[in-house]
Structures are given as C-alpha cells and as structure tokens.
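In: Sequence isn't available, so here's the structure alone:
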C-alpha cells in the first residue's frame, strides 16, 4: 500500500486499546425501539454494540496511518460474545493488526470487562478512498430508485 511520506507506515503488529463504560444506551433493550423483540431483554451490553466498539477501536488505531481522503470500512466480523456485561462496568477492546493484503486489514480482537474475557475473534477492514466510495454509493442509490 503506497502512502504519503508524511504518514507513518502501517505494519503488522500495530496494537491499540480503547475503553468503554457501559451505559444504558449500549444495552440490548435500548438498541432500537423499532425492534420490539429486544425491549424485554436483559439490560446488558448488546453484541451489536460490542462489535461497534471493536470497529471504533480499529478506526481510532488506523487514523494516523490514513491520508485525509481515506477511511476504513468493516468487511467481515468473526467474533464470539461469551459473557454478559452489566451497565456500569468498563469494557476494554484490544486489537492487533495481524495481516495486510493490499487494502484489506485483518485484526485479532479481544474484549474484556471487569470480570474477564467477554468476546474475541477477528475483524477485517478495507481502506477506501472516500470520494470514490461516496460516488459509487450515490450511483447505487440512483440505480435503486430507478429500478426498485
């Protein structure tokens, strides 16, 4: 992957950690009111939120290595969620870049709460050029409105 001379070189072994204090907004019943099946579920960290937190951790880790016109998008998630985390506990996401194939980046991920491991696995992201991506997204939207 070519980069500007002003950016640090992205390489396998990059590690990053983020912390999240679980709030009610991160729990299963609060996911989305249009999904009534979740409303009477236990108020624990939602799997979707844990995955979003993993993605956020990767995004933050990669920012120093991307040009102003680049972003990353998630392309694959293979993560377990093996323990419930209540509101008030802190979750730590630890990521490690383990593979670079062109613009495709593979991360090993682990999430822990105050009691231990709650999830682990892998997450793949792709580096995109934002202008090109948004152009293609607009084309897709336009095609969908003309061909429902």
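Out: Perfect, I can see it now. What you see is a predicted model, and the numbers here were worked out from it, not measured in a lab. Numbering: from 1, shown residues only.
In: alpha carbons only for contacts and neighbour counts from here, please
Out: OK.
In: Identify the residues contacting the residue positioned nearest the centre of the chain.
Out: Residue closest to the average C-alpha location in the chain (CA atoms, centre = their mean): residue 55, at 1.1 Å. By CA atoms under 8 Å, 6 or more residues apart in numbering, the contact list for residue 55 reads 74, 123.
In: Tell me the buried residues in the helix or strand it falls within?
Out: Per DSSP states H and E, residue 55 falls inside helix 47-62. Residues 47, 49, 50, 51, 53, 54, 55, 57, 58, 59, 61, 62 are the ones in helix 47-62 that count as buried (16 or more other CA atoms under 10 Å).
In: what angle do the very next helix or strand once past that helix and helix 47-62 make?
Out: The C-terminal neighbour of helix 47-62 among helices and strands, as given by DSSP H and E, is strand 70-79. Per axes from the mean of the first three to the mean of the last three CA atoms, to 10 degrees, the angle that strand 70-79 makes with helix 47-62 is 140 degrees.
In: got the residue ranges for the strands in the chain?
Out: For the chain, the strands defined by DSSP state E occupy 15-21, 70-79, 90-101, 104-113, 116-129.
In: Name the stretch among those strands that sits most buried.
Out: Ranked by mean neighbour count, these are led by strand 104-113 with a mean of 21 (mean count of other CA atoms under 10 Å).
In: Got another one to weigh against that:
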C-alpha cells in the first residue's frame, strides 16, 4: 500500500449541492405521508457523495474507497424545490481509513451533520474478494 498522506491531507473538503426534486422525496421512498420532504436515504446519499468526491480523484490508479461506517443526524426538514448543500471535510487519516466530518444545510440553515469512515482499497482485489465470496457460496 502507498502512503495516503502523500496525496491526501486533513482539511481537504468538498461541497456538493442538489436541488431537491421528486426523485429525492419521502414519497419516492415509500413514505407518502411525508410528501415533498427529502427522504433520509437521499439525504445520506448526498453526504456520502460529498465524501467520495473529496478524495476520489487524488487516489492512485486502481484504488477507490468503500464506506465502512456512518453516523448522522437529520435535524430539520428540507422541501422539494430547495437546494441542499453538503460539505464534507477529511479530518483524519488512520492507515487506510479516512474519517470525514459532514455538514448539510439548505436555504434556511443547517439541517444535519455526519461522520463517515471510508477505507482506501485496491479495486481489483475488492472484486476478487467479492467473486471469491460468491464462488464459496456456490460450491
């Protein structure tokens, strides 16, 4: 494995934003009673996307990241038609593990926070391991 600190630095950050549309709503995720509010799975997905985008283009060829843990709070509703902004900051590098702090806000202020851990892995080995698991199950 290579030294992650040669390409990644704590403090690196990335912000993604999305106009919340019908595909992001609780109705789309089977919670019709919550109508036009953003669904928690869509909210979390954007948090993960922001973390990936912070580091993905700085990894050596053949490497990627996979999520290993995620904690978050979803503190306020965001309605369809509002813009959700998510800032993810790399705060710690521990071996192959990357820790991100995440803050989400919409047009009226902060709506949630998270802490996400991703592991840097060799893409080829990851798929070999997946194939091995499938083959062992089929044997």
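Out: The structure has been received and is ready for your questions. Computed from a predicted model, the values in this text were never measured in an experiment.
In: I'd like the TM-score for the two structures, please.
Out: For this chain pair, the superposition-based TM-score is 0.91 by TM-score structural alignment, normalised by the length of the second structure; 138 aligned residues with a CA RMSD of 1.8 Å.
In: Aligned counterpart of the residue nearest to the centre of the first structure in the second structure, please.
Out: Under the alignment (TM-score structural alignment), residue 55 of the first structure maps onto residue 48 of the second structure.
In: repeat for residue 138 of the first structure
Out: By TM-score structural alignment, residue 138 of the first structure lines up with residue 131.
In: surely residue 81 of the first structure meets residue 120?
Out: Yes: Residue 81 of the first structure lies in contact with residue 120 (CA atoms under 8 Å); the separation is 7.2 Å.
In: tell me the contacts of the residue lying closest to residue 63 of the second structure once chain neighbours are set aside?
Out: Excluding its sequence neighbours, the residue lying closest to residue 63 of the second structure (CA to CA, 6 or more residues apart in numbering) is residue 122, at 4.5 Å. Taking CA under 8 Å, 6+ apart, we find residue 122 of the second structure in contact with 62, 63, 64.
In: per the alignment, residue 122 of the second structure corresponds to what in the first structure?
Out: Superposed on the first structure with TM-score structural alignment, residue 122 of the second structure falls opposite residue 129.
In: same deal with residue 101 of the second structure?
Out: Using TM-score structural alignment, the equivalent of residue 101 of the second structure in the first structure is residue 108.
In: So that match sits against residue 121, correct?
Out: Yes: counting by CA under 8 Å, residue 121 is a contact partner of residue 108 of the first structure at 6.0 Å.
In: okay, the buried residues of helix 47-62 of the first structure in TSV with distance to residue 134 of the first structure next?
Out: Output for these, formatted as TSV (distance: CA to CA, whole Å):
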residue	distance to residue 134 of the first structure
47	28
49	25
50	27
51	24
53	24
54	24
55	20
57	23
58	21
59	18
61	23
62	20
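In: between these, which is nearest residue 98 of the first structure?
Out: Of all the buried residues of helix 47-62 of the first structure, residue 98 of the first structure sits closest to residue 58, with 12.3 Å by CA to CA.
In: Now for the spatially closest residue to that closest one that is not a sequence neighbour: which residues touch it?
Out: Of all residues not flanking residue 58 of the first structure in the chain, residue 95 sits nearest, at 6.8 Å (CA to CA, 6+ apart). Listed by CA under 8 Å, 6+ apart, the contact partners of residue 95 of the first structure are 15, 16, 17, 54, 57, 58, 107, 108, 109, 110.
In: mind checking what the first one lines up with in the second structure?
Out: Using TM-score structural alignment to pair residues, one finds that residue 15 of the first structure aligns to residue 13 in the second structure.
In: What's residue 78 of the first structure aligned with over in the second structure?
Out: So, by TM-score structural alignment, residue 78 of the first structure is matched to residue 71.
In: scratch that, residue 89 of the first structure
Out: Counting by TM-score structural alignment, residue 89 of the first structure corresponds to residue 82 in the second structure.
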